[in-house]
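Engineer: Sequence and predicted structure below; questions after.
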Amino acid sequence: MTPLPRGIILAATPLGNIDDATPRLRQALAEADYIAAEDTRRTRNLAQALGVELRGQVLSNFDHNEQDRVEQLIHHARTATVVVVTDAGMPIVSDPGFPLVAAAHDAGVPITCFPGPSAVPVAIALSGLHVGKFAFDGFAPRKSGARRAWLESLITEERAVCFFESPHRIAATLAEAVEILGPNRRAVVARELTKIYEEVRRGTLAELADWTAGGIKGEITCVIEGALPETRTIELPELIAQVNELVAGGERLKTACATVAAAHKVSKKELYDAVLRSRQ
């Protein structure tokens, strides 16, 4: 096997199934001079499970200290091999690593990647949705206001969108997605990918919201299918008229705006503001 190069190596680690570890990951862990790990204990446990003895120095490199580690790791990488690993999957993909890679480019320090598992392409491949083009948005925003704004940005997004979510927030996120994107938009919720209890549930947003309302566990990756291209453009006055008709029938204004916006793939906020302006 080719000796490890000097510089920085980004190495993907298994999502859950230890057999997904590549020979190059094993070599990197065994031969690196320094290992920058998101969680040093989990990295040592991984090495033990792989039967690999770590001869290099293991350094913590996680969200709250990675910026402070940059100068030290760049210094080491000029003359030695620094391997960057995270808890599961590919570094930088919603995991630590970006500040170091950016600094390495600026400093002229060699960087390479030992590719391997990542939840994003796994979920995309398993989704059974139209994913010829897709976007990855990392973790969905935690706060409801920011999350709703993010979901509104997907109303007319024709690419599929992949994102991570916490088991504690997935039900709320999908309930808001039903309200904003409509109940019939298709999606997939994948949990515990490559692990013993792997589950990939495909359905409409309404179906998935009902399923997650009872609570689910594990690490979750979601894919929402892109919006279908509109064949006819609905003018704003017609949308306002539809909202007013629903309000006249007894619906609250915000609910009526959400219903019409989801049906025609427009921003609920912009429609709501337009209705208010029309009443002045």
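Structural biologist: Done, it's in. It should be emphasised that the depicted structure is a prediction, and the values quoted were computed from it without experimental measurement.
Engineer: From here on, just use CA atoms for contacts and neighbour counts.
Structural biologist: Will do.
Engineer: neighbours around Tyr34, how many?
Structural biologist: 23 (other C-alpha atoms under 10 Å).
Engineer: Find the helix or strand that Thr112 is a member of.
Structural biologist: Thr112 is located in strand 111-114, with elements delineated by DSSP states H and E.
Engineer: Residues touching that strand, excluding its own?
Structural biologist: With contact meaning C-alpha atoms under 8 Å, 6 or more residues apart in numbering, strand 111-114 is reached by 7-12, 24-25, 101, 104-105.
Engineer: out of those residues, which is most surrounded?
Structural biologist: Counting by other C-alpha under 10 Å, top hit in the contacts of strand 111-114: Ile8 with 29 neighbours.
Engineer: Determine the three-state secondary structure at that residue.
Structural biologist: Recorded secondary structure, Ile8: strand (DSSP: H, G, I helix; E, B strand; the rest coil).
Engineer: And the next helix or strand past the strand holding Thr112?
Structural biologist: Following strand 111-114 in sequence, per DSSP H and E, is helix 119-126.
Engineer: and the helix or strand that that following helix is followed by, which residues are buried?
Structural biologist: Downstream of helix 119-126, the first helix or strand assigned by DSSP H and E is strand 134-139. Using 16 or more other C-alpha atoms under 10 Å as the test for burial, strand 134-139 gives 134-136, 138.
Engineer: Give me the buried stretch members for the helix or strand hosting Arg24, please.
Structural biologist: Element membership for Arg24, per DSSP H and E: helix 23-31. For helix 23-31, burial by neighbour count (16+ other C-alpha under 10 Å) applies to 24-26, 28-31.
Engineer: adding another structure so you can compare the two:
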Amino acid sequence: MHPVSAVEALLADPGTLLWVDIPECSAEAATLLTDVLDCHPLAVRDCMQRNRVPRVRIYDHQQLLILHGPQRGPSGHVHYIELDQIVGDRYVVTVHGPLNPAVDPEIALRETDAVRRRLESGRLRPGTPYELSYAISSTLARTLESFIEEVTREVWLLEQRVTGGHMGNPEEFLEELFQARHGLLAVRTMGGLGAEVYGRVAALETRVAANDRPLVADIVDQLTRIRALADGEREYLQGVIEFYRARAETKMTIAAERLAVIAVVTLPITALSSIYGMNIIVNDHTHLPQLLLVLTVMAIMSTLLLTWAKRRGWW
């Protein structure tokens, strides 16, 4: 590792492959990009601002690649962690952020830190800027895959609860299901758009050295497979959601039918008792034969209605 002041001297050495990692694109970093590394002004602008959509910018002597990685937040929210790469003729610049204040800054450095450890241990020896960029982007692809694994673990637990007959609080349980689906949808979007970014680079064959083209094609394949994995798990989860909703709706329908039967059975009894309760009918004392007659009529009416409801298949 070298200080920022050594960047210009290192860049002057034709045998040096330079990697500049910028945790946050401050004004000092922007000056380094502009004056020392001769980055395009639009590339510097994109590095300083938050980019919500991955993209690629092709310039004369460099390419800007903007990708995103996931980080789970509260209530199922997924933070988009931006990672910008400027790939030049003899250097790679990685810029992180800007970040949501709720995200730990260390999260943004997880991919570049992993690559740095491989460089320090000697397990990675890139010979070209694209080889270094490939290592960084492959690490990001593994982060996306790990995110899918984490969400899938939750999906399996939710599926076990559904097939086990769990109902619980439908509102809370559906919230858990939809949070898991949102996570898969977010990582699917990151993988799919990232594949489109590298697909654009792969289409410009004249701007990429012949030895580096297989690396670009492999990144496209990795990110495309991330999208396919997320789609598969999302479809599986959607089946779990539909199963749970169908069960909940069936229970509600059965409950509504039973309530309808109760209402039908009690309606004539209520009507008859209301008539006898009117003030226009006044009795000084209970007439037992008349009471028995009214109760018998009520019982007959209820029996007939229950029989009719049974024939209709209501219960």
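Structural biologist: Right, received. Where do you want to start? Values in this document were obtained by computation on a predicted structure and should not be read as measured data.
Engineer: Any idea what the TM-score comes out to?
Structural biologist: Scored against TM-score structural alignment, normalised by the length of the first structure, the superposed chains reach a TM-score of 0.26; 136 aligned residues with a C-alpha RMSD of 6.7 Å.
Engineer: now, among the buried residues of strand 134-139 of the first structure, which is nearest to His75 of the first structure?
Structural biologist: Gly138 (29.9 Å; C-alpha to C-alpha).
Engineer: distance of the closest residue to the closest one other than its chain neighbours from Val188 of the first structure?
Structural biologist: Closest residue to Gly138 of the first structure apart from its sequence neighbours, by C-alpha to C-alpha, 6 or more residues apart in numbering: Phe163 at 5.1 Å. For Phe163 of the first structure, the distance to Val188 of the first structure equals 11 Å [C-alpha to C-alpha, to the nearest Å].
Engineer: neighbour-wise, which of these two wins?
Structural biologist: Taking other C-alpha under 10 Å, Phe163 of the first structure and Val188 do not tie; Val188 has more neighbours (24 against 20).
Engineer: Can you verify my assumption that that one contacts Glu207?
Structural biologist: No: using C-alpha atoms under 8 Å, Val188 of the first structure is not in contact with Glu207; the gap is 10.3 Å.
Engineer: The residue nearest to Gly138 of the first structure: what's it in contact with?
Structural biologist: Taking C-alpha under 8 Å, 6+ apart, one finds 120, 136-140, 221-223 in contact with Phe163 of the first structure.
Engineer: Could you give the number of residues near the residue lying closest to Ile224 of the first structure once chain neighbours are set aside?
Structural biologist: Take Ile224 of the first structure and drop its neighbours on the chain: the residue closest to it by C-alpha to C-alpha, 6+ apart is Ala187, 4.3 Å away. By other C-alpha under 10 Å, the residues close to Ala187 of the first structure number 26.
Engineer: Ala187 of the first structure contacts Ala206, correct?
Structural biologist: No: counting by C-alpha under 8 Å, Ala187 of the first structure does not reach Ala206; the two are 9.5 Å apart.
Engineer: And the strands in the first structure, which stretches?
Structural biologist: 7-11, 34-37, 57-60, 81-85, 111-114, 134-139, 160-165, 186-191, 199-204, 220-224 (DSSP state E).
Engineer: ignore the last one, the stretch 1-150 of the second structure
Structural biologist: Secondary structure of the stretch 1-150 of the second structure (DSSP state E, counting those that start in this stretch): strands at 18-22, 55-58, 62-72, 78-88, 91-96.
Engineer: Okay, buried residues for the shortest one please.
Structural biologist: Judged by neighbour count (16+ other C-alpha under 10 Å), strand 55-58 of the second structure contains these buried residues: 55-58.
Engineer: if we can go back for a sec, among the contacts of Phe163 of the first structure, which pair sits farthest apart?
Structural biologist: Val120 and Ala140 (13.8 Å).
Engineer: ok, the closest residue to Ile22 of the second structure other than its chain neighbours to Glu82 of the second structure distance?
Structural biologist: Of all residues not flanking Ile22 of the second structure in the chain, Val95 sits nearest, at 4.8 Å (C-alpha to C-alpha, 6+ apart). Distance, Val95 of the second structure to Glu82 of the second structure, using C-alpha to C-alpha: 8 Å.
Engineer: cool, and Leu67 of the second structure?
Structural biologist: 6 Å.
Engineer: neighbour count winner among these two?
Structural biologist: Shown here are Leu67 of the second structure and Glu82; by other C-alpha under 10 Å, Leu67 has more neighbours (25 against 22).
Engineer: tell me the contacts of that one?
Structural biologist: Contacts of Leu67 of the second structure by C-alpha under 8 Å, 6+ apart are 54-55, 82-84, 190, 194.
Engineer: so how far is the helix or strand that contains Glu154 of the second structure off the chain centroid?
Structural biologist: Assigned by DSSP H and E, Glu154 of the second structure belongs to helix 129-163. Offset of helix 129-163 of the second structure from its chain centre (C-alpha atoms, centre = their mean, to the nearest Å): 11 Å.
Engineer: counting contacts, what elements does the helix or strand just after it pack onto?
Structural biologist: Proceeding N to C from helix 129-163 of the second structure, the next assigned helix or strand is helix 170-203, under DSSP H and E. Applying 3 or more C-alpha pairs under 8 Å, 6 or more residues apart in numbering; DSSP states H and E, we find helix 170-203 of the second structure packed against strand 55-58, strand 62-72, helix 129-163, helix 213-276.
Engineer: From what I see, Glu152 of the first structure and Val178 are in contact.
Structural biologist: No: with contacts counted by C-alpha under 8 Å, Glu152 of the first structure stays clear of Val178, the gap being 11.2 Å.
Engineer: Mind jotting down where the helices sit in the first structure?
Structural biologist: 23-31, 40-50, 66-77, 98-107, 119-126, 144-153, 170-181, 205-212, 236-248, 253-264, 268-278 (DSSP state H).
Engineer: Nearest to Ser60 of the first structure, out of those?
Structural biologist: Here helix 40-50 is closest among the helices of the first structure (C-alpha to C-alpha), at 5.8 Å.
Engineer: that older thread, any idea how far the residue nearest to Ile224 of the first structure is from Ala258 of the first structure?
Structural biologist: 20 Å.
Engineer: Glu179 of the first structure too?
Structural biologist: With C-alpha to C-alpha as the criterion, Glu179 of the first structure and Ala258 of the first structure are 7 Å apart.
Engineer: How about Leu246 of the first structure?
Structural biologist: Between Leu246 of the first structure and Ala258 of the first structure the distance is 11 Å, computed by C-alpha to C-alpha.
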